[in-house]
Structures are given as structure tokens and as C-alpha cells.
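In: Need the 3D shape of this:
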Amino acid sequence: MTEPSPGLTSGAVARRLGVAPTTLRSWDRRYGIGPTAHESGRHRRWAPGDIAVLQEMCRLTASGVPPAEAARAALAGAAPAAPTTEEVPAGRTAREPALGDVRRELRGLGRAAVRLDSEAMDELLESAVARHGLVAAWEEVMAPALHAVGRKWETSEDRYVEVEHLLSWHVSTALRRVGAAGSAGLPEAGTPPVLLACVPNEQHTLPLEALAAGLAELGLPTLMFGAAVPPEALDQAVRRTGPAAVVLWAQARSTAHHPLARHVADTSWGVRGARTRTTVLLAGPGWAGRTPAPGMLRPAGLREALSLLRELCTAGRGGEGPAVPVAGS
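Out: As a prediction, this is how the structure comes out:
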């Protein structure tokens, strides 16, 4: 006789649905949504029927139904089963993209964001970084989730704005945690900083925050100036700090400021006869379409940017520099 399936653990169910394990325990305690065959003293195991109730609970709360009402409906089977990734949920038009099916973590993060489940987002982001590393977590989970939420907002008559804002905040928080952990080791003495700035009129800072976190993991110092840095302020920062590199982020071609990038690449400092210039990294899709001028580089993504900056910082300490064109002194 075949033994019945033991079911899934709470952790496995939480990852599948994009909720925090503590949320599952709370729903069980408050609304009676728990494993039907839970034995005292043993690990909780969720059968397929239990998971179906949870899926319905998640779908209803994500659509704005209060948790108590959603729990009653889910337990009573009053609402249809939760849609698969191929179906279009109620209230969403067919043209709206689903919140991610690139990988399990991405799907879970998208569902948690739509539910405005802060605790689940924190746990999922921390887990993605721990399991896959910062670069993969950013490129395969965080950035696609942010893009998907942005697309939902654009195609749904300004709905989901609160989802985008909350997800952005939690991604930023996760990146800063990575940076804080990495910065525990002091950079080598004499290492010039990497200056990170958005061009004027550019408000998208999260890609620079991901880069700052990666540089912290490498033990490289950074100066983060954030969104919409005025040209005069950027010029003064370069002259005062003598950075190993300056990263300028432009999300769109309308914000890419080529004269500013050229000015920064041509800026020099130091005593006469030993003047120094920095390398400018043109980061973001806004710079696409032009060949970088001498003294400028355009990395394809976070991984390449980190590699280039590590080499440039090594050169700034007097080591062997990168085999790339850098403006002369």
C-alpha cells in the first residue's frame, strides 16, 4: 500500500506563495487557515487542499479583500480557485503583464508586493541575496520585479502606485543591508572612492544603490550622491574627492546628459605636472546609442560595472590598471 504524501513544510509553502512563514502562522491562529492534519509536536505539513485554501486567501487579499473576509471566503470555497500564471486574474486586463514568472523568488516577490506584505518582501529579498548572491538577486529578482510593477502601473490607469513605492522601499532596504554588511571591512588605505550620481532630472537611484552594495562587498569606498545631482555640485565633488571613477546613471535618453559626462571626464586635479583625471562609467539604458568617448566606459550591467570599478580602484592604488581607454593626464 502506498504511503500518503506527507505534504509540504511551511517554509516550502511560504516560498511558493510569496508569504512569510510568520504570516502562515498568523492566518492559522487568527482565521483557522492551517494544515488539516497537523499533529502536536510534529512539523506542520500542508496537503494540496490546504495549499489551495492558502492560494485563494492570497488571491483575495491581493485584490484588496480584508483578511478576515478573505479567510471566510477561502475556507467556504465561495470564490473560484486561484488563477495559474497563464490565467488573467479578476480586475486585470489581458494586456497587463503578470508579476513575474522568471523564477520562484520573482513570482513570490511580486505576489507579496501586490498584497503589500512587508514582512514577506523582506524575507524573500534576504533569501534571494543569501541564496544567489547580490548580482543574481538584483538582475533576476529585484530589477525584474520592479520593472513588472512599473509596467502594471503604466497599463492600469495609475493603479498599483502604492505597490511600486512599497516594493522600491524594501528593495532599497535590502540593498543597504548588503552594503552595511560589506562595509564592515575597512577599505585599503589610499583607495580613492567611486562617486555615484544620477544625472540632473534623473530620479531612479535603485540601480546605483545595487552598485554601491556590490562595491561595499568588494571593500571599495563609495560616495553616493543620489538622485538629480546638479552639474555644479557634481563638478565640485569630483574636484574635492579625486575619485577612482564616476558613475553617472541615466534611466532614459531624455535624461542622459552627454555634455556633463564629457565635462567630468575632462576634469583634472592635482599639482601641475602630475594632473589626474577620472574614468566615467555611463550606466543605464539612457546612454545607449552612442559610442563612449575616450575616458568613458559603458558597462552592460551590474556584474561588468563591478569588475571595471574593481580594476580602476586597483589602478588608483598604484596597481595594474584595466586594459581600457582612460583619459590621459
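In: Only C-alpha atoms from now on, for both contacts and neighbour counts.
Out: Will do.
In: need the strands for the chain, in chain order.
Out: Using DSSP state E, the strands found in the chain span residues 8-9, 45-46, 194-198, 222-226, 245-249, 268-269, 276-277, 279-283, 296-297.
In: Quick check: which of those is nearest to residue 149?
Out: Residue 149 lies closest, by C-alpha to C-alpha, to one member of those: strand 245-249, at 20.8 Å.
In: one more to line up against the first:
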Amino acid sequence: MGSRASAIDGTARAATVLPVGKVSELLGIPAVTLRTWEARYGLGPSGRTSGSHRRYTSADIKRLRRVQQLIARGVSAGDAARLSLGGDATTGHPAHRTQRLLEAAESLAVTELTDTLVECFLNWGAVETWTTLVSPAFRTLETRFGRTGDCTDIELVLAAAVTTSAERYLQLRKLSADKDRPILLVHSPAERHTLPLVVLRTALLERSRPVVVVGPDANERAVLQAIARTDPTTVVLWATIRRPGQLKLRNRVRETGSPFLLAGPGWPAAAAPIESLVAALEALTTPRHSTKF
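Out: Predicted structure coming up:
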């Protein structure tokens, strides 16, 4: 595989235009498949010789390689083609990637925004997408809101796009884990910041951990019923700020005897809540952690 990639890179540098047969040989893709991809998805050659014969350019070859990589991760050819035609969002300096993401959100380019995020999930996984792209984007918006207060709509569009793209990513990779006792992710009463649990669920499914999310509209009774019904390995109680009923819910969860973790800035510091995605994953996927507070 490494020698093939080296050959492709070397040939692409040496020649800016290549015929279909040569591209087929370099990439290991049958010529008939290349022609099918061109007809169905628009992944054809963009260069021309002096005699007006169409040829694949270095950029075309790079795009086809991305399609191959996405298909190898379980993405359908159609989705891989569409994502590859959207431009490579996973290259360049992190600050530039974040800026491109924010520009798409501000212009309400929802399709571009979602496709960019799906590709980042596919290339990096949930943890890196969150820590190097999404979280910095939200921090930028928080700073802007403190100065001008004019970006609530952008935050909502971005949050919705992250939620949609995470679900699409899970579907594309066919990631699910419904068997065995799950980890139960629970929002505290009236909690509206649901995105952290969306990303945590995605990261857990990447690790083949069964997980169930109890939505923010669930009342105390619904949460306790979910615990009784699923017998979870761990209950995660998420809160961004302190709200009425939060401590009561924690106490009721404790009474069930289920191991639980507190997560988010809405819990007292004395309770040592989990404060990052990486810390949550470590606590939930290693057997040595203490889960009762």
C-alpha cells in the first residue's frame, strides 16, 4: 500500500495530466469504475491536452484517493464522491479550518457545514473533531457574543449541524452497540446544552460501547424508569449550570445503586465533575475509575 501511494505521489508530481488507463493502474481502480464514477458522480478528468483529450489532473487523482479512503471506512461510493467534491476540510492550520467552519455557519450554508463536519468525523473521529474544530469554534462565538451579542443564530445553526453530522457519521460507518448493559447519558432538568452528550455518545459508539441518551425533556420519573429498564453500567449526569431539581435527581440516581458520574460545569467543584470529553471517555472505558460521588 505504501509503495502504491509513493508511486501515485511521484507520478502526480511528474505529470499534471494522465489518461484513464494510467490512473486505473496507479490507483488500482478498474477503468470501468472510473467511468461509472464520472457518469454518476461527476468525478471525471478536468484537464485537457493540447489535442483537447481529457486527462486526470493531480487534483483529480487526489480526489479519487479520498474517495477510496472514505469507501474503505464504510462510506458508500455516492456519499464518498459528494464529500470529496466538497473540498478537503481536514487539511490546513486548525485556526483556518475553524474559520471556514464559522464562515459556513454565518452564511447559513447548512449543507456545506454538515458535509464539512461529516468529513472531519470520518477522517479524525469524534474526539479530534470536537477538540480541534468544534469546541474552538464555539469558544470563538462565545467571545464574539460577549462583545456584540449578535451570534446566537450562528451558535444554533452550528450546534444543529454538529448533531446532524454526528448522526450521519454513525450511519455511514454503521456504528451501533445495542447489546449488553449500556452507559446511560442523562441531561439534568431543563438542560438545553445537549451537544456534549451527542459527541460523547458518538465517541463511545466508536469504541463499541453500548450507550443510551435520555433527552433533556425527561423528568425524574422517566430517568429512574430508564435506569430500572436498562440496568446501566454507569449513569452520566450532565449539567452546564445549576438548576432546580438537579441535586434531587442526583440523590435519586444514587438511591438506585447504579454507578454514576457527574459531568459538566453545572456541578459543584467539590464533587469533582468530569470536565472534558477525553476525561469522560477515560472514566467510562477504563475499569479503575470510581463512579460514585
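In: circling back: save the strands of the first structure as CSV, and put in mean neighbour count too.
Out: Shown next, in CSV, are the strands of the first structure (neighbours: other C-alpha atoms under 10 Å):
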stretch, mean neighbour count
strand 8-9, 16
strand 45-46, 22
strand 194-198, 26
strand 222-226, 17
strand 245-249, 27
strand 268-269, 18
strand 276-277, 20
strand 279-283, 25
strand 296-297, 22
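In: Out of those strands, flag the one nearest residue 75 of the first structure.
Out: Residue 75 of the first structure sits nearest to strand 45-46 of all the strands of the first structure, at 14.7 Å, using C-alpha to C-alpha.
In: what about the closest one, distance to the chain center?
Out: Relative to its chain's centre, strand 45-46 of the first structure lies at 31 Å (C-alpha atoms, centre = their mean, to the nearest Å).
In: circling back: minimum distance to residue 110 of the first structure: which of the strands of the first structure has it?
Out: Between residue 110 of the first structure and the strands of the first structure, the shortest separation by C-alpha to C-alpha is 21.5 Å, and it involves strand 8-9.
In: Residues in contact with that closest one: which ones?
Out: 43, 44, 45, 46, 47 (C-alpha atoms under 8 Å, 6 or more residues apart in numbering).
In: Can you check which part of the second structure that strand sits on?
Out: The counterpart of strand 8-9 of the first structure in the second structure, using TM-score structural alignment, is absent.
In: ranges for the helices of the stretch 1-150 of the second structure?
Out: Secondary structure of the stretch 1-150 of the second structure (DSSP state H, counting those that start in this stretch): helices located at 2-14, 20-27, 31-41, 58-72, 77-85, 94-106, 110-124, 126-129, 135-147.
In: got these as a markdown table, with distance to residue 207 of the second structure columns?
Out: Shown next, in a markdown table, are those (distance: least, C-alpha to C-alpha, whole Å):
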| stretch | distance to residue 207 of the second structure |
| --- | --- |
| helix 2-14 | 27 |
| helix 20-27 | 31 |
| helix 31-41 | 32 |
| helix 58-72 | 18 |
| helix 77-85 | 23 |
| helix 94-106 | 25 |
| helix 110-124 | 14 |
| helix 126-129 | 11 |
| helix 135-147 | 21 |
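In: most packed of these?
Out: Ranked by mean neighbour count, the helices of the stretch 1-150 of the second structure are led by helix 110-124 with a mean of 21 (mean count of other C-alpha atoms under 10 Å).
In: tell me the contacts of the nearest residue in space to residue 316 of the first structure that is not next to it in sequence?
Out: Leaving aside its chain neighbours, residue 316 of the first structure sits nearest to residue 244 (5.9 Å; criterion: C-alpha to C-alpha, 6 or more residues apart in numbering). Shown in contact with residue 244 of the first structure (C-alpha under 8 Å, 6+ apart): 192, 193, 194, 195, 278, 279, 312, 313, 316.
In: Most widely separated two among the residues you listed?
Out: Largest separation among those by C-alpha to C-alpha: 195 and 316, giving 13.5 Å.
In: How much space separates the aligned residue in the second structure for residue 156 of the first structure from residue 136 of the second structure?
Out: In the second structure, the residue equivalent to residue 156 of the first structure is residue 148, according to TM-score structural alignment. From residue 148 of the second structure across to residue 136 of the second structure, the span is 18 Å (C-alpha to C-alpha, to the nearest Å).
In: With residue 247 of the second structure instead?
Out: From residue 247 of the second structure to residue 136 of the second structure the distance is 30 Å (C-alpha to C-alpha).
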